[in-house]
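Colleague: Attaching a predicted model along with its sequence, questions to come.
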Amino acid sequence: MQPHPNVQAVQRALDDAGARDSSGGPSQVRLLPEAVHTAAAAAEALGVEVGAIANSLVFDADDAPLLVLTSGAHRVDTAGLAASLGVTHLRRATPDFVKRHTGQVIGGVAPVGHPQPLRTLVDTALAAYDEVWAAGGVPQAVFPTTHAELLRLTSGTPTEVA
C-alpha cells in the first residue's frame, strides 16, 4: 500500500534536507495504528511525555500564514505573540486556510512538505527534550526529530510561545 501523498512529500522533504533523528540516523515518517488528532493522543501512542510532541499550529497573522511549532504541554499566548511579532491580528487559521498554505489538514500538519516555505516559530520549550515528535502530513503519521533539527529544517526562529 502506497503512503498518502502528504506523507510522501514530508518524507521527501526530510530526505532532501538530510534530516536526522535524536540518534543521528535518518528521520523516518512512521504510521501509527490510528490517527492522533491531539498532542495527548500522540504522546500516549508513542509512550512519551506530552511536552515532547511538537504541535504544528497554523495561524493567520494579518492574512499571512504563520506556523508555530509548540510543545504539546502548553498553549500559545496569541496576544503576547502578536505583540512580539508586531501583527494586528493573530488567530487560529481556518481549515481551508491551513489546507491552502500547507497542503495538509489540521491534525496532521507537518513542519515540512508544504507547497511553499512558511514563516515558522519553534517553541524554545521543545529544547528540553532530547527527542521530539512532529506530525508527518496526515493525522496518523509522525516522525522523530530534535529541537535543533526543527530549527534547521524549517529555518525557524526559536521563540517562547506560551
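Modeller: Looks like it came in fine.

Colleague: C-alpha from now on. contacts and neighbour counts both.
Modeller: Fine.

Colleague: Tell me how many other residues crowd G86.
Modeller: 12 (other C-alpha atoms under 10 Å).

Colleague: Which helix runs longest in the protein?
Modeller: Looking across the chain with DSSP state H, the single longest helix is helix 5-17.

Colleague: And the residue nearest the centre of the chain, how close does it get to M1?
Modeller: Most central in the chain under C-alpha atoms, centre = their mean is S56, positioned 3.2 Å from the mean C-alpha point. Separation of S56 from M1 (C-alpha to C-alpha, to the nearest Å): 27 Å.

Colleague: Check V29 too.
Modeller: Per C-alpha to C-alpha, V29 is found 15 Å from M1.

Colleague: So for the two, which sits in the more crowded spot?
Modeller: Applying other C-alpha under 10 Å to V29 and M1 shows that V29 carries more neighbours, namely 21 against 3.

Colleague: Leaving out chain neighbours, which residue sits closest to that one?
Modeller: F143 (4.5 Å; C-alpha to C-alpha, 6 or more residues apart in numbering).

Colleague: swap in V105?
Modeller: K99 (5.6 Å).

Colleague: So that neighbour: helix, strand or coil?
Modeller: Here K99 is recorded as helix under DSSP: H, G, I helix; E, B strand; the rest coil.

Colleague: doesn't A110 make contact with it?
Modeller: No. Counting by C-alpha atoms under 8 Å, K99 sits too far from A110 to count as a contact (11.7 Å).

Colleague: The structure to be compared is supplied as follows:
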Amino acid sequence: MTGEHANVAAVRAALLAGGADPARVARLRVLPGEVRTAAAAAEALGVGVGQIANSLVFDAGGTPLLVLTSGAHRVDTGKVAAALGVSSVGRATPEFVRAATGQPIGGVAPVGHPAPVRTLVDRALAAHDEVWAAGGIPHAVFPTTFDELVAVTGGTPADVA
C-alpha cells in the first residue's frame, strides 16, 4: 500500500506469503495512537486482554526467542527455559529485539523479521476464535487465529505461563 510504513508492509507481505487468510490480512489496522501494552491494545480494539497476542522477545543463551503469549498472563521464563533445554531465558534489550526482528519493542509482529526467529505460541490463545497481534510498529495491529499464528510463524504451541 502506498505510504505504508516499511515494517507494516513487511508484516503484510510475510503474512500473505505464509498463507494467512487474505481477508484477515486486509483488516490490518494502523491505530491513531500507540498500543504498546496488551491492555492498551485490548481497549483500543474493544476486545478482551486475553485476545491480544503479545510478541515478547527473549534472550535464550544469546539466541532470540519470540514468545507469542496471551495478554492475560505473564511468561514463566523458568518453564520456557526448561521446555527448550536451555539454562536460562532472559529479558532482551531493546537493541537485541531490534536486531532480531527489525521492529521496536511494543510493535514486534509475529512475522516480517530479517531472518526467522524461533517462536513459541501460547496455547492459551487457542481459547479465542480471533486474536490480535502487533503489526511491526507500536500502533499497527492485525487479527489472526491461534492456528494461523502457528502456521505463519512456523512456531511451536507451548504452555508458557
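Modeller: Structure received. This one's a predicted model, so the numbers in the text were calculated from it and none came from an experiment.

Colleague: could you pull out the helices for structure 2?
Modeller: Under DSSP H, structure 2 gives helices at 6-17, 22-25, 38-45, 77-84, 94-101, 146-153.

Colleague: Quick check: which of these is nearest to G135 of structure 2?
Modeller: Of all these, helix 6-17 sits nearest to G135 of structure 2, with 5.7 Å by C-alpha to C-alpha.

Colleague: for that closest one, packing partners?
Modeller: helix 22-25 (3 or more C-alpha pairs under 8 Å, 6 or more residues apart in numbering; DSSP states H and E).

Colleague: Report the separation between L153 of structure 1 and L118 of structure 1.
Modeller: Taken as C-alpha to C-alpha, the span from L153 of structure 1 to L118 of structure 1 is 11 Å.

Colleague: In terms of neighbours, single out the busier of these two.
Modeller: A direct count of neighbours by other C-alpha under 10 Å for L153 of structure 1 and L118 places L118 higher, at 20 against 17.

Colleague: and that one, what is it in contact with?
Modeller: By C-alpha atoms under 8 Å, 6 or more residues apart in numbering, L118 of structure 1 lies in contact with 65-67, 154.

Colleague: among the helices of structure 2, which is nearest A127 of structure 2?
Modeller: Using C-alpha to C-alpha, these put helix 146-153 closest to A127 of structure 2, at 8.4 Å.

Colleague: Please enumerate residues in contact with that closest one?
Modeller: 14-15, 18-20, 110-111, 119, 121, 123, 125-126, 128-131, 155-157.

Colleague: go on, stretch 24-43 of structure 2?
Modeller: The contact list for stretch 24-43 of structure 2 (C-alpha under 8 Å, 6+ apart) reads 12, 15-16, 44, 48-49, 51-54, 71-72, 105-107, 135, 138-144.

Colleague: need the contacts of L118 of structure 1 in TSV with distance to V87 of structure 1, can you?
Modeller: Shown next, in TSV, are these (distance: C-alpha to C-alpha, whole Å):
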residue	distance to V87 of structure 1
P65	12
L66	11
L67	14
T154	21
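
Colleague: in structure 2, which of those residues remain in contact?
Modeller: Shared with structure 2 under both residues aligned by TM-score structural alignment, their matches' C-alpha atoms under 8 Å, the contacts from the contacts of L118 of structure 1 are 65-67.

Colleague: In TSV: these, plus neighbour count.
Modeller: Below are those laid out as TSV (neighbours: other C-alpha atoms under 10 Å):
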residue	neighbour count
P65	22
L66	22
L67	26
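
Colleague: Among those residues, which ones are in strands?
Modeller: 65-67 (DSSP state E).

Colleague: Any chance of those residues in CSV with distance to P33 of structure 1 as columns?
Modeller: CSV is the format used below for these (distance: C-alpha to C-alpha, whole Å):
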residue, distance to P33 of structure 1
P65, 31
L66, 30
L67, 27
